[in-house]
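Novice: Following is a predicted model, sequence given first.
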Amino acid sequence: MDATGLKEKAEAWLAADPDAATVAELRDVLARGDLADLADRFAGDLEFGTAGLRGVLGAGPNRMNRAVVRRTTAGLARYLKATVPDVTTRGVVVGRDGRRLSAELAEDTACVFAAEGIPAHVFPMLAPTPLTAFATLHLNAAAGVMVTASHNPPEYNGYKVYWGNGAQIIPPHDKGIASFIAKVEPANQVELLTPTEAYARGLWRDVPDSLGDAYLDAILKLRVHGRGSDSLRVVYTAMHGVGGAWMERAMERAGFSNFHVVAEQHRPDGSFPTVRFPNPEEPGAMDLSLATAQRVDADLVLANDPDADRLAVMVRDGTGKLRMLTGNEVGVLLGHYVLVQGPTRRSKPHLVATIVSSTQLGDIAGELGAAYDEVLTGFKWIANRAIEREKAEDTQFVFGYEEALGYAVGTVTRDKDGISAALVFADLAAWCEARGKTVLGYLEEIQRRFGLYVSGQRNFTFPGAEGAQVITRIMDGLRSAPPTRVGELSVKNVRDYKKGEKLPPSNVLAFELEGGGRVTARPSGTEPKIKYYFELKETLGSGEPVEAARARAEARLRKLIDAFIALVRERGQPEVGA
């Protein structure tokens, strides 16, 4: 688009933008004549997908702002009225985290729903994402909206949508909602009530405090050991997010008296002053947690991301050093624990993982007689598959996970829940302590029986519209000319999930390697990244120390990763963004 076209689009946007702050921001961009910035802001509409919306805050249709959220909510409201006959009775839950503009976006959301005649059940305080998911079920709402950008940097915000079953939306609802959004009038013409008007008409309803108590009661019942510990020293960080108060209450009620928080990161702060990228997986994000753990000589470190739907775990190794568990290791530990140590079930237990997670949970489920499914990346697929199978078969969902630190224990929420997962992991650690074992000792028991699986991941970030084109070229190249070897290993099979592969079509490629290895490539659904996932399985020798086998496996894994990245770069991937 040329400069004249960009300026015309910008002026049209300004005429319809109801927010003085973004109007001023865009006028400044025009005054500076920054055509590259304009081109990115007007590269297209921020896409509404199965995760709702997520993007950088700012003016323009390719940004998160009040204009986009008002139009999105109007479209969602009208789609609900067209598809859910009792939506005006059941209403919609609205929650928000502590990010910049979350309060304003949540208020606009509630007020647009109210203007459409749909009651909004609004959290009067900051709420973790799992609590919004729980409230959608608990209040029998027709849908739920959570204003959050999860673990993204501070310049982001987002809009996550739950269906009435408590799970994130999947097709056809995502496309249906998007089609209704496309027909919505300009943002400054979208009707919305004031909060006072909505209250007066009974269309703004505060979520009661009793709902939080119900949530805590429910997640406490997920524990298996159930005895807490006075001696287990636990450190917890909320990563400047909204999980802190809830985690404190849960751990106190569970009997973990030796509980310490990372004070510098405990209060919600959307500027995330101590971390550039508030994701426990990012380099440096756990530095303050480590410092606190060293000060109190912690046995266990638990970390939530800012909206508390993810969990990271650190435990002591054989040398006394704290080691971060991978997402797959946490998933295997929790899955095995609740499956094997949990209560006797009348229905067949059901476990679910994603196509980029370790295959080990499936091997465990198969050997122990549990039902198992592998689904596309994203917790929406885990939750909806669990619901689908419960309705069709005599199964009981007990655990699901994705390697990106997302876990669901049981059915309290139909989404990943970093608070309940942290509580159950602390319960697991207390059980290990009571047995005279360490968490890593328990993991070794599992590995000796089911094999040692090692995994790795490499992400490359390519921001903006040009970056999206780079990611497309990489995926197209791998799809049109897939490698026949990766380093020393031959490629036995290529699975192109865009063709379906018994799952909904998705832009994912998996290269299955000789010896049980796998390399998977996919673009992120929420960030401007392409992600590569790697896994190898190692068999322990008779009586071999597990650390010796791990060292051997990780050396092989490093070679595999290096070989694949070199292969992609030879095909033209830019040397940036690692």
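Specialist: Yes, it's here. Numbers count the residues shown, from 1 in each chain.
Novice: going forward, measure contacts and count neighbours with C-alpha atoms only.
Specialist: Noted.
Novice: for the stretch 301-450 of the chain, what spans make up the strands?
Specialist: 311-316, 322-324, 348-354, 371-375, 395-402, 406-409 (DSSP state E, counting those that start in this stretch).
Novice: Same check on the stretch 101-250 of the chain?
Specialist: 120-122, 143-147, 156-163, 204-206, 234-237.
Novice: Would you format the ones you listed as JSON lines with mean neighbour count included?
Specialist: Supplementary listing: the strands of the stretch 101-250 of the chain in JSON lines, determined by neighbours: other Cα atoms under 10 Å:
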{"stretch": "strand 120-122", "mean neighbour count": "27"}
{"stretch": "strand 143-147", "mean neighbour count": "29"}
{"stretch": "strand 156-163", "mean neighbour count": "25"}
{"stretch": "strand 204-206", "mean neighbour count": "20"}
{"stretch": "strand 234-237", "mean neighbour count": "26"}
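Novice: Ok, which of those comes nearest R385?
Specialist: Of all the strands of the stretch 101-250 of the chain, the one in closest proximity to R385, counting by Cα to Cα, is strand 156-163 (14.0 Å).
Novice: Show me what that closest one is packed against.
Specialist: Under the contact criterion of 3 or more Cα pairs under 8 Å, 6 or more residues apart in numbering; DSSP states H and E, strand 156-163 touches strand 53-56, strand 143-147.
Novice: okay, pairing it with this:
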Amino acid sequence: MDYRRRYEEWLNGEYFDEATKKELRDIINDEKEIEDRFYKDLHFGTGGLRGIIGAGTNRMNKYTVAKATKGLANYILKQEENEPSVVIAHDSRHFSREFAREAAAVLLSSGIKVYLFEDLRPTPELSFAVRETKSTAGIVITASHNPPEYNGYKVYWKDGGQIVSPVAEELMDEINSISDFSGIQCLDGCSLEDFHNFHMIGEELDRKYFDKVKSLSLNPEVIKEVKDIAIVYTPLHGSGNMPVRRVLKEMGFENVHVVPEQEKPDGSFPTVEYPNPEEEESFNLALKLAKKVDADLILATDPDCDRVGVMVKKAEDEYYKLSGNQTGVLLAHYIFSSLKKKGMLKKDSFFVDTIVTGRMTEKIASSYGIETISTLTGFKYIAQQIKELGDKGGRSFVFGYEESYGYLTGNFVRDKDAVIASMLISEMAAFYKKQGMTLYDALMKLYEEYGYHREELLSIVLKGKEGAMAITNMMDVMRNNPPKSIAGMKVCEMRDYLTYEGPVKLPKDNVLYFVLEGNDWFAMRPSGTEPKLKIYIGVSDLSLKAAEDKAKMLMAGIKSMLGY
């Protein structure tokens, strides 16, 4: 069906409400906008269903949410489980609560039990809730760190991890088989509360989750000993405000300052261009407060509180923003060394990262006798390894992270968890402060021991149908005509993850990974959730400046090669 026919069906169909039709009438003379809204359906990527809020098949709205949920309901019912159930959570974005209730309505109408959080909650708590309630699946309404015009829909399976193959493909087939929106049953005038199998959840489950988080503390005594450590925290208008502050307070951190302008949930994210802790601009207000209170540490979590960004004191009135890899390096060493000191590091321990994560942590893991497993990009693949090697294989998972600011330890959550990470980073800062060191000092010490590493990320934004075609073309050119050298560095190997068979069995994915001389590398992949081509690089050298210079040179060479 072409986009114009879809548009007409939405504009004239009885199933669609007047507000939707008015929105579509307003763009009746904008052919490009109509095409963009209807030329395709939203699809599942590394983060599930995600798109701009609005009317259309290529937009996030109550109809696309209902369709995805009906597909999920059909898939669950085909599993023929006794009393299937689904947990639903949401963040602070526009229409998140409405989309969550719409999903609940479709599930209840299909005879499936629903647990809905009473208010916004972090994505990792949804993962915990699926496991705790022994539910069949979970849904979280969020677009993570995307701009405010976006929202999204992520599906979790009974292990608490995001869906992976073959469930992902089978679920998508169910969703795609639904061609008639009017066939999606809903509540027929009833409210959610009228259903006996509808349950609102909140404080009781919060308490269980917080206790589990606090149980991961490695050196709780240092918090009592270093009472003067000052922390500035910003939830960036998202769902982290309550859980992060509560856990830090219960752990004994007495000097926590929350950025007042960014404390309350607000889907417009009025104080930042992007509510993304990867962006230094998102720290502007926190940095101002940190200088005022002489903070040792600044933490920023994204709207659904699964990612955390960190700034640390470098010198008097000077702060340094850690990259996702640098925070991962510090956490990995802190966790590995603390477990070893306590005699809790087991011989079968394993650490999980991704193929585009910096390689320094692998060196640290190896020095502690810990095996590194590298997966595809997307934390769902890290969770899959925890399930396969830990749950089924009986081995001990100690830590996992991806360069995009996502970290996890413990065995009760199966997604990146900024509540856990915020607690451990704060404890780690206290641990080093007791030794007269900042986290920046600790990082420099690790560089001295394991080598100076530098990683960079370039995101080329190409929107719309034309942008998607341009990204496909760039990937095809590099795949079919790989460079022999770049920036004066020899290309030793190209791994095409559509065909590559490595030491760890991975699903096929549209990723190109280039191994350079000296074990430096770069990789390319289209984002699964945003209109971007992402380019990652990783280098090492004999000094921090040499590594930084090499990284700049390599990135410049890649840009030139792509004509960007």
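Specialist: Received it, and whenever you're ready, just let me know what you need. Keep in mind it's a predicted model, so treat the numbers as computed, not measured.
Novice: TM-score for these two?
Specialist: Comparing the two superposed chains by TM-score structural alignment, normalised by the length of structure 2, the resulting TM-score equals 0.95, with 554 aligned residues with a Cα RMSD of 1.6 Å.
Novice: And L216 of structure 2? What does it align with in structure 1?
Specialist: For L216 of structure 2, the aligned residue in structure 1 is L222 (criterion: TM-score structural alignment).
Novice: hmm, I was thinking of M60 of structure 2
Specialist: When the structures are aligned by TM-score structural alignment, the residue of structure 1 matched to M60 of structure 2 is M64.
Novice: Could you find the closest non-adjacent residue to its match?
Specialist: The shortest distance from M64 of structure 1 to any non-neighbouring residue, by Cα to Cα, 6 or more residues apart in numbering, is to L57 (4.6 Å).
Novice: P153 is in contact with the one you found, correct?
Specialist: No - in terms of Cα atoms under 8 Å, L57 of structure 1 does not count as a neighbour of P153; the distance is 10.7 Å.
Novice: which stretch of helix or strand covers the alignment partner in structure 1 of N74 of structure 2?
Specialist: Using TM-score structural alignment to pair residues, one finds that N74 of structure 2 aligns to R78 in structure 1. R78 of structure 1 is located in helix 66-83, with elements delineated by DSSP states H and E.
Novice: Give the next helix or strand downstream of that helix.
Specialist: The helix or strand immediately downstream of helix 66-83 of structure 1 is helix 87-90, counting by DSSP H and E.
Novice: Show me what that next one is packed up against.
Specialist: In this structure, helix 87-90 of structure 1 packs against helix 66-83, with contacts taken as 3+ Cα pairs under 8 Å, 6+ apart.
Novice: Distance from the chain centre to the helix it packs on, please.
Specialist: Averaging C-alpha positions (Cα atoms, centre = their mean, to the nearest Å) puts helix 66-83 of structure 1 23 Å from its chain's average.
Novice: who's in contact with it?
Specialist: Residues outside helix 66-83 of structure 1 that contact it (Cα atoms under 8 Å, 6 or more residues apart in numbering) are 16-19, 61, 87-88, 104-105, 108-109, 112-113, 116, 118, 142, 159, 176-188, 190.
Novice: which of the residues in it are buried?
Specialist: Of all the residues in helix 66-83 of structure 1, those buried under the rule 16 or more other Cα atoms under 10 Å are 66-81.
Novice: how far apart are that helix and its match in structure 2?
Specialist: On superposition with structure 2, the mean distance recorded for helix 66-83 of structure 1 (mean Cα distance after the TM-score superposition for structure 1) is 0.8 Å.
Novice: and the angle for that helix with strand 143-147?
Specialist: 170 degrees (axes from the mean of the first three to the mean of the last three Cα atoms, to 10 degrees).
Novice: Just want to check the distance between T69 of structure 2 and F128 of structure 2.
Specialist: T69 of structure 2 sits 21 Å away from F128 of structure 2, going by Cα to Cα, to the nearest Å.
Novice: Is the corresponding residue of structure 2 for M286 of structure 1 part of a helix or strand, or is it coil?
Specialist: M286 of structure 1 is assigned F283 in structure 2 as its aligned equivalent, the criterion being TM-score structural alignment. Per DSSP: H, G, I helix; E, B strand; the rest coil, the local secondary structure of F283 of structure 2 is helix.
Novice: Pretty sure F283 of structure 2 sits against P277.
Specialist: Yes - counting by Cα under 8 Å, F283 of structure 2 touches P277, with 7.4 Å between them.
Novice: Pull up the overlap in contacts between these two.
Specialist: Residues within reach of F283 of structure 2 and of P277 at once, by Cα under 8 Å, 6+ apart, are A300.
Novice: in the stretch 1-150 of structure 2, which spans are helices?
Specialist: Listed in chain order, the helices of the stretch 1-150 of structure 2 (DSSP state H, counting those that start in this stretch) span 3-12, 18-25, 31-38, 62-78, 96-109, 123-132.
Novice: So which of those is nearest M524 of structure 2?
Specialist: Using Cα to Cα as the criterion, the shortest distance between M524 of structure 2 and the helices of the stretch 1-150 of structure 2 is 25.3 Å, found for helix 31-38.
Novice: Pull out the buried positions in the closest one.
Specialist: Neighbour count says helix 31-38 of structure 2 has I34, E35, D36, R37, F38 buried, by 16+ other Cα under 10 Å.
Novice: Who are the contact partners of I139 of structure 2?
Specialist: With contacts taken as Cα under 8 Å, 6+ apart, I139 of structure 2 has the following neighbours: V86, V87, I88, A89, L126, Y153, K154, V155, Y156.
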